[in-house]
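Visitor: This is a predicted model, with the sequence first.
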Amino acid sequence: MSILKPFNKSSRELKKYYRLVEQINQKEAEYVELSDEELQAKTAEFKEQLQNGKTIHDIAVDAFATVREASKRILGLRHYDVQLLGGLVLLEGNIAEMNTGEGKTLVASLPSYLVALEGKGVHVITVNDYLARRDKQLIGQIHEFLGLTVGLNVPGISTFIKQEAYQSDITYGVGTEFGFDYLRDNTVQHINQKVQRPYHFAIVDEVDSVLIDEAKTPLIIAGKDKPSDRLYKVCSSVVKGLKKDDDFTYDIELKVVNFTDEGINKCEKTFGLDNLFDLEHSSLFHALLQALRARVLYERDVDYIVEDGEIKLVDMNTGRIMEGRSLSDGLHQAIEAKEGLVNTEENKTHASITVQNYYRMYPTLSGMTGTAKSDKEELLKIYGMDVVKIPTNKPNKRKDLPDLVFMTLEQKYKRLVKEVKERHKRGQPILIGTTSILKSEEVAHALDEENLSYQLLNAKSVEQEANLIALAGQKGQITIATNMAGRGTDIMIGEGVEELGGLHVIGTERNESKRIDNQLKGRSARQGDPGSTQFIISLDDYLFIRYAQDELERMKPKFKSNQDGLITSENVHKFVDTAQKISEGVHFQFRDYNLKLEDAVNEQRKVAYQLRDNILESENILQFIKKQIEELPNHIIEAFCTDDMLPEEWDLEQLEKELANILLSPPTLQDEEFNNIDELKAFVKPSVEEHFEIIQQYEDKEKVQMSAKGVSLFVIDTLWKRHLERLNQLKEGIGIRQYQQEDPIQLFQKEGYKLFEATFNDIEYELAYRLKGLIQGIIDKENEAKEK
């Protein structure tokens, strides 16, 4: 059986894959004849071939034929040719764009098996726990039948179970959890507490959602810290007196607030400072900026509620209270101060990484989605992945009707209800997509007034959501859902629905990205089913108010409409597209800007984590610390005795104190005379050598080595946390300084590097200081014991 080969650009891209699919098909008859044992023996045979120098691409045809046959026997599912195509695209580290309902879950079974044969692990990444468990239980059966181990990585499992999951040949899990494990692995106190092994190959399901939509917010591990109550209260009252436009600006498009020059001057006057941008005032500037954000960006009963004297955050996508969640880096405390509440403990960043930089650590990254073409450039630029469109197994019968654009919200809902009533009367199932829970409740209210019964999906539980979405194709069913609800679950149409035109999808607003509109449309007409889609929208919608306000004011008077408020002017569709393009551009710039800032941090993170790993893995930590700090006494001398000073100007008394902080047998300098810095270094050298000789005597004492390791990790972790906080504050200052015509990225890289150098100098000094204290304490105890 061969697949259709339409002549278009996509088929040219797919040409080399088609040839391989035909070869896999030619093998099918041979594999059908194999017994279960013979089929299972293929795994050992492939592993041997790889050990003898063959590559995964050399054995791809046989490996895919093996998985297809195993799937038929274990699950009763035979991979379609288009699924084999998708699997081959993934194997090369690209994105297979496949329509909803084309069986992406089964596609992943092919490359994950083949790459797992290399013995280095494969991560199959989904958007939530439910899908990870479901896919592991279903597809995992194929791999286990073929002799591979399959693990599951979800939040809340023990270190031991996590380690087992990561040691498995194939590990299913949630994207954010893999990222958090990476951060946690870099805060452990012992090497055997780490759970991950080196990255090898990842397959990301709903790849656009994970790598683009979730990439706005970094992954952060935070710890508690007691904030200064007074600082947040004072800052809150200061920003209360500031005026919009005069003292601060608010960009509704970017949702960003910043002080103006005038605002900065007022703050400096209030606190009696010359320059709020000085590094020593960075904590105050940070607190003022958070107070301003709390005042302008966070609205009570929209973004948060106050309950029992506590701030509780509201999830904008689901409209639910996010129990136990708080904003980090003082923003939560700033909102508490605004509401006159007692400050709770502050979430301080201990470790963080952006989604982009986490996934770029995989040597090979691949993904699947129904919608990625519109973000093809970003995916190629940031992740090096090409998007390859896979044809559907059966011709696509979906009808996408043109948008209906109304003048007002009221007119939109009136037409929406009319449309639902007419189609419902015929029994046609309808799925209504909304942009938020707030909007889904407005739609529900409009249907209530007409006594229409519906299922409202507001993500109370993902399992329930998946079940309800699956039922959305049954006769007479009306389902209201947020656009992302139930992603990853197929909607099967019920009996008699085909004659009624299949599932009809109505979008109630254009989304901030065309890609999300396409995801909603993709809910209809799976696997050759009929179906239709239409957006019923209004000029009052959020997209236009937030991203195209000026354009809207200019165009609105020119639009003509009928008596129902439906805009009949053709150019309204161009306006809708323009607003969406502006929105996509804003979001891309935001991600791009943050990624460029983060790239500087990423290089620093690698160095700090490598140092940490060296300490964890070191057999002789005292020897390791010696290598890190042996030049420190000379650096201290150079700092005190600069080239532009005469020897008689040197502060030998202070230098002696500094050296006494890090050396067990410090030199006495005050009574000596030196003609130059080399003489001084030569004089100090015997003290440094004696210091290291004393330390060397303790190298075979396990207890001392363990204490030194613990102290070293404490030093790095403490100073790295402090460094992250300084970088965050520097980032904020950079945003404000953009008006000075400086390139913020270059400024951040330059100043961030200076901060990093200072942090590393501090790490060296602290290691030396604490090691001296540790050994001195042991010597004192030994002397006490002798005296007794």
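Guide: On my side now, so go ahead.

Visitor: CA atoms for contacts and neighbours, from now on please.
Guide: OK.

Visitor: Stretch 755-770: which residues count as buried?
Guide: 755-756, 759-760, 763-770 (16 or more other Cα atoms under 10 Å).

Visitor: swap that for stretch 572-589, please
Guide: 572, 575-576, 578-584, 586-588.

Visitor: got it, and stretch 211-228?
Guide: Under 16+ other Cα under 10 Å, the buried positions of stretch 211-228 are 211-212, 214-216, 218-222, 227.

Visitor: Kindly report the same for stretch 149-158.
Guide: By 16+ other Cα under 10 Å, the buried positions in stretch 149-158 come out as 149-154.

Visitor: any chance of the buried residues of stretch 211-228 in JSON lines, plus distance to residue 750 and secondary structure?
Guide: Formatted as JSON lines, those follow (distance: Cα to Cα, whole Å; DSSP: H, G, I helix; E, B strand; the rest coil):
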{"residue": "211", "distance to residue 750": "28", "secondary structure": "helix"}
{"residue": "212", "distance to residue 750": "28", "secondary structure": "helix"}
{"residue": "214", "distance to residue 750": "28", "secondary structure": "helix"}
{"residue": "215", "distance to residue 750": "25", "secondary structure": "helix"}
{"residue": "216", "distance to residue 750": "24", "secondary structure": "helix"}
{"residue": "218", "distance to residue 750": "22", "secondary structure": "coil"}
{"residue": "219", "distance to residue 750": "24", "secondary structure": "strand"}
{"residue": "220", "distance to residue 750": "24", "secondary structure": "strand"}
{"residue": "221", "distance to residue 750": "26", "secondary structure": "strand"}
{"residue": "222", "distance to residue 750": "26", "secondary structure": "strand"}
{"residue": "227", "distance to residue 750": "30", "secondary structure": "coil"}
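
Visitor: ok, and here's another one to check against it:
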Amino acid sequence: MGAFDWFWKALGAQSERNDRKSRQTVSVADDRVAELERLSDTELVAAARAITRDGEISDRSEFLAILQVAASRTLDMRPFSVQSQAVLRMLEGDVIQMATGEGKTLVGAMTATGFALTGRRVHAITVNDYLARRDAEWMRPLVEFFGLTVSAVTEKLSADERRKAYRADVVYAPVNELGFDLLRDNQVTDRAQMVRTPADVALIDEADSVLVDEALVPLVLAGSVAGEQTTGEITAAVSGLREHEHYTIDDDHRNVFLTDAGAHRLERELGIDSLYADEHIGTTLVRVNLALHAKALLIRDIHYLVEDGKVALIDASRGRVADLQRWPDGLQAAVEAKEGLTVTDGGRILDQITLQALMGRYPQLCGMTGTAVEAVDQLREFYDLRVSVIERNRPLQRIDEDDRVYARLEDKNAALVERIAEIHATGQPILVGTHDVAESEFLAEELGKRGIELNVLNAKNDEEEAGIIAEAGERGRVTVSTQMAGRGTDIRLGEGVAELGGLAVIGTSRHRTSRLDNQLRGRAGRQGDPGMSVFYLSLEDDLIETGGADTAVSAQPDGDGLLDNRKVRDFVNHCQRVTENQLLTIHSQTWKYNRLLADQRKIIDTRRDDLLDTDKAVAELRERAPERAEELADVDAQVLEQAAREIMLFHLDDEWAEHLATMDDVRESIHLRAVAKETPIDEFHRIAVREFKDLAQRAVDKSVETFRTARIDAEGVHLGDDGLARPSATWTYMVSDNPLAGGGSGALATMERFFS
């Protein structure tokens, strides 16, 4: 037995005991349904209240049976036993794995209702506005049956509408809206300005996406000040560099590095002695790296388009132009300069938080997804969450064919088009999962030559996208979609399609994690429907070149270039395991950088709460500047207290923003520490602790100075007179943890403007 085999064996045994106990509880619940159906609505609600009176569910079987009856009456949906089991496991705090089409939306609503009846406010977290709005309205009758309130927080809501929505017992909301509202609330100077009401439970739909795929994406609040941009001189100098001679790109195309020859050439052209001198490391070198990243790793028409004189980013997870998205300011400017466009002003980061840190603020987490087992390591390591696999209500009928692996990309593409045409000729609907826009356009062109009509997902909003995906099971339909498009939307088979074999799912390549492959496969075979899935690959695919960089495989292709060989398929699996391990390592390393800042952020939050909720601000300023306090003796006490609060909060927030900017600069150049035989993460922590140590005291010292000099009258403090006003405009965006740590898609940022 291996070193950790005992652990996995024990874990499996525990999971099996939990599942067995859950099934027993559900069985008792099923037996209670007939008797409970004789109760009136009022009696049923009273029974639910009676067993949740003390903040806990005293009889879980009874409670599940009540939920079954209530769902049947309000939604005309009778939960399957497996759905009740899923509810039970989520109430216990697990992430449950349920296959596509097994009814996760109802499971989520039943679970949220259960938590809410015990007095816990629930944030039901979705991946987009459309799903939040849809699920809140769809499940509203069930939640309100028990006298509870339900709402949806979406992008278009005003501050007052958000404030009202957050007071509901069950709040459906996209994860980014929850995070952005938190960041904006952390800028207020009066509690009445806040919109969020804290929740006790985060119930996460598509949990693997939120907790793993996007976990380290920071949500950023920026202010309207001009940022420093990459100069044209640097862009021109970098544009002349040649790969291999002046810079190298790592095997997985995530990083680009200057060679000594490249550094010397740039030093000559820029007229400086050394890029690595202290005066250039945090400025010139950072801009050089950004310009080099833009040149070498971001490719026009793959990572971005140029439309109407502006850079339009392509969201790789959705495979099309991303509305209102931008890279972080330095990288955005570098790409604009590279393309000879007007370089847009940047902004100052006021605050930020990663999704992982945001989720850590909830006292309890639970979630659901179709692919949790493959993410079990991350869920346990980063959130201490268990995974429970819920069996299908009906056996799986989908046929998963062996991968079709080809020697060359062109052979794969030819075979792919031929297979789609063959299946389409039978009338069987097809869903093709692509990796990027280029693949989608290639298929559209090639299939168009054969007279095959198809839907290529390029919708401008999630509602249109969901509609297209929902119709993908109609007879004769061919739908080309990127991996994540329409996630959360069920594909039902059209009339007569089951007899044709159900939905055929074809992947144009395997993904860097098997979890994403299984998400695509899971589009077919819902609720016992027939279906099939197959992936087409070539040895020139990104997965193979990245995961198999240090390995070779030898096999003889047939006349069409097909490598129909078990050894080749095993090699593909090996490549995927390599890339999966790379992703886990990246997650672990990146979280080490983020965790200390997350801890420091909690200290800032505590200080902010004290200043907002007490009279500490005016007391501290009176103590430090008694002569000024005496001068302001005629100012109303409440006005003076609020003025002091605004002064101290301004400088606390300002110092925190400066700290974030400092640590961002450190992070961008920290890899240079390895050259000096220092461990980058240890050096980052050392600098972060040193810089944070005096932050609070600096904020107090500056507050005292402002208190002494600022104009304070019956209307309050006039910080704007001294150039200390908060930004007149702010915006929010999502961006990768480190723009230099990913090729293109990893650096996407979603921006939406807010004006105050």
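Guide: In hand now; what should we look at? Just so it is clear, the model here is predicted, and its values are computed rather than measured.

Visitor: The lengthiest helix in the second structure maps to which residues in the first structure?
Guide: Counting residues, the longest helix found in the second structure (DSSP state H) is helix 566-613. Aligned by TM-score structural alignment, helix 566-613 of the second structure falls on residues 570-617 of the first structure.

Visitor: And the strands in the stretch 351-500 of the first structure, which stretches?
Guide: Using DSSP state E, counting those that start in this stretch, the strands assigned to the stretch 351-500 of the first structure run over residues 364-369, 387-389, 397-400, 404-406, 430-434, 455-457, 478-482.

Visitor: residue contacts, residue 414 of the first structure?
Guide: Listed by Cα atoms under 8 Å, 6 or more residues apart in numbering, residue 414 of the first structure has no contact partners.

Visitor: what's the burial count for residue 147 of the first structure?
Guide: 15 (other Cα atoms under 10 Å).

Visitor: Was I right to think it contacts residue 43?
Guide: Yes: between residue 147 of the first structure and residue 43 there is a contact under Cα atoms under 8 Å: 7.0 Å.

Visitor: can the strands of the stretch 351-500 of the first structure go into JSON lines with extra columns for distance to residue 309 of the first structure and mean neighbour count?
Guide: Output for those, formatted as JSON lines (distance: least, Cα to Cα, whole Å; neighbours: other Cα atoms under 10 Å):
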{"stretch": "strand 364-369", "distance to residue 309 of the first structure": "44", "mean neighbour count": "26"}
{"stretch": "strand 387-389", "distance to residue 309 of the first structure": "50", "mean neighbour count": "24"}
{"stretch": "strand 397-400", "distance to residue 309 of the first structure": "50", "mean neighbour count": "17"}
{"stretch": "strand 404-406", "distance to residue 309 of the first structure": "43", "mean neighbour count": "22"}
{"stretch": "strand 430-434", "distance to residue 309 of the first structure": "33", "mean neighbour count": "27"}
{"stretch": "strand 455-457", "distance to residue 309 of the first structure": "31", "mean neighbour count": "19"}
{"stretch": "strand 478-482", "distance to residue 309 of the first structure": "31", "mean neighbour count": "24"}
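
Visitor: quick one: which of the ones you listed is nearest residue 559 of the first structure?
Guide: Closest of the strands of the stretch 351-500 of the first structure to residue 559 of the first structure is strand 404-406, at 10.2 Å (criterion: Cα to Cα).
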